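Novice: Next one to model:
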Amino acid sequence: MKSFKTLLLSATLTTAATAGLLFVGQSKASAATTYTVATGDTLSTIAQKFTGNTDLVNQIATTNNIQDINMIFVGEQLTIDTDQTATPVQTTTPVVVAQPAAVQTPAPVVQAQPTVQAAPVQQPAAVAPTASSAKEWIAQKESGGSYSARNGQMIGRYQLTASYLNGDYSAANQDRVADQYVTSRYGSWDAAKSFWLSNGWY
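Specialist: From the prediction side, this is the model:
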């Protein structure tokens, strides 16, 4: 039969062993967490993420050999000693940093709109209407349709002399004077074309 001292010693050892196991279990619960520094992070905000307050700043700096608590770098990995390991889920907040960049993407779309307005500028270049196909036919025969063509004393699209154009060689004046010349001499551009076909000039 065991003595009372033996039973008491056994109970004491059992209690100490149980307490030791509990202590080991508690030390495992306070495992360190590795955190990667994201854009906009400071030691203060990191401490807030993990503990809900900024009291952990100096502890993080000491654990990670940070000399200046105001200087950490994006991508740097920090070891955080805390029991509240569930809160690092908040590290998804750097996604907010990417949002301003997405807001800037509509700007190029706005800048692209003025290029649509460039199309109407080309329309005046196509303004070279002719009163009839006969007028255009004569213009092509005389100058290839060029308002700047010259052949000796003959000037412009309809190869008129400088005296007819009165020193104004603009396209509008060339068309106006050519219409007057043909009307007074032939009556119409069709008649002028018939004369040209017979004589090689009008």
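Novice: From here on, just use CA atoms for contacts and neighbour counts.
Specialist: Noted.
Novice: what comes up buried for stretch 176-185?
Specialist: 177-179, 181-182 (16 or more other C-alpha atoms under 10 Å).
Novice: One more, so I can put them side by side:
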Amino acid sequence: MKFGSRYQVDENWSNNNFQPGEWECIITKATETLSRTGKAMVEMGFSIAGQGELRYWLVDDQSSQEAWERTNKNITRFFDCFNIPRGNFNVQSWLGAKGRIYIDKSEPNNDGKQFFEVQRLIAEKPQTNGYPQQRQQPQNPQAYQAHQQQGQSAFHAPSQNQQQTQGAQRNNGNANKWQPQPQQNQYNDFDDNLPF
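Specialist: The predicted structure follows:
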């Protein structure tokens, strides 16, 4: 038999057969690393049954207030999409988690080539435990960044007791009673009439 005499074109030579749309996937790889610009990130592999594996990067960008807010939204959406408890940064525990993603072809690169990519994580509903979520921002973003650069892993907002103590004053006639004072909305984008 001559070489190539039974050759047939196999479009699935790269072991992927991606189709655009929403798909369930499983996290098969999660590795902490650094981005090209030196930001902490997790590189993941999302496997779609019968189609292949796509890479996805979750970057922790704290270079500005806007970047920090975007990072928090992206990480929260990731946790909700894969039903991972919010704040669980043990990336090895993410392996095997299932979620829904939307994939499609990327914009053409300089060579005109397009590749399939994860364009959106789909979270059915946020993990709110029955309560509306409140976004917490640091009151002083520079202090937050300095805190992060000192190797601390999380920003700690004032506790509820500290906030209540700061927003209350003694009643003139009775030293044993606290009278709460209306607090100014430091976040400016939340309704003050929260049910708790």
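Novice: Got a TM-score for the pair?
Specialist: Their TM-score after superposition, calculated using TM-score structural alignment, normalised by the length of the second structure, is reported as 0.24; 73 aligned residues with a C-alpha RMSD of 4.8 Å.
Novice: So which of the buried residues of stretch 176-185 of the first structure sit within helices?
Specialist: 177-179, 181-182 (DSSP state H).
Novice: In the first structure, what residue spans correspond to helices?
Specialist: 4-29, 43-51, 57-63, 95-103, 106-112, 118-122, 133-143, 162-165, 171-185, 189-199.
Novice: if we can go back for a sec, pick out the most distant pair among the buried residues of stretch 176-185 of the first structure.
Specialist: V177 and V182 (8.6 Å; C-alpha to C-alpha).
Novice: before we move on, back to that, dump the ones in helices among the buried residues of stretch 176-185 of the first structure into TSV; add distance to S44 of the first structure as well.
Specialist: Shown next, in TSV, are those (distance: C-alpha to C-alpha, whole Å):
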residue	distance to S44 of the first structure
V177	85
A178	86
D179	86
Y181	91
V182	91
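Novice: wait, Q77 of the first structure sits on T36?
Specialist: Yes. Contact criterion C-alpha atoms under 8 Å: Q77 of the first structure and T36 qualify, at 4.3 Å.
Novice: Which helix runs longest in the second structure?
Specialist: From DSSP H, the single longest helix across the second structure is helix 65-81.
Novice: Downstream of that helix, the next helix or strand is which one?
Specialist: strand 98-105 (DSSP states H and E).
Novice: what's downstream of that following strand, the next helix or strand?
Specialist: Counting by DSSP H and E, what follows strand 98-105 of the second structure is strand 116-122.
Novice: who's in contact with that following strand?
Specialist: 18, 20, 54-56, 77-78, 81, 99-106 (C-alpha atoms under 8 Å, 6 or more residues apart in numbering).
Novice: Any of these buried? List them.
Specialist: Judged by 16+ other C-alpha under 10 Å, buried ones among the contacts of strand 116-122 of the second structure: 18, 54-56, 77-78, 81, 99-104.
Novice: These: which two are farthest apart?
Specialist: F18 and R77 (23.3 Å).
Novice: Tabulate the buried ones among the contacts of strand 116-122 of the second structure (CSV), appending distance to C25 of the second structure.
Specialist: Shown next, in CSV, are these (distance: C-alpha to C-alpha, whole Å):
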residue, distance to C25 of the second structure
F18, 12
L54, 10
R55, 12
Y56, 12
R77, 15
F78, 13
C81, 10
G99, 6
R100, 6
I101, 7
Y102, 10
I103, 11
D104, 14
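Novice: Many thanks, we can stop here.
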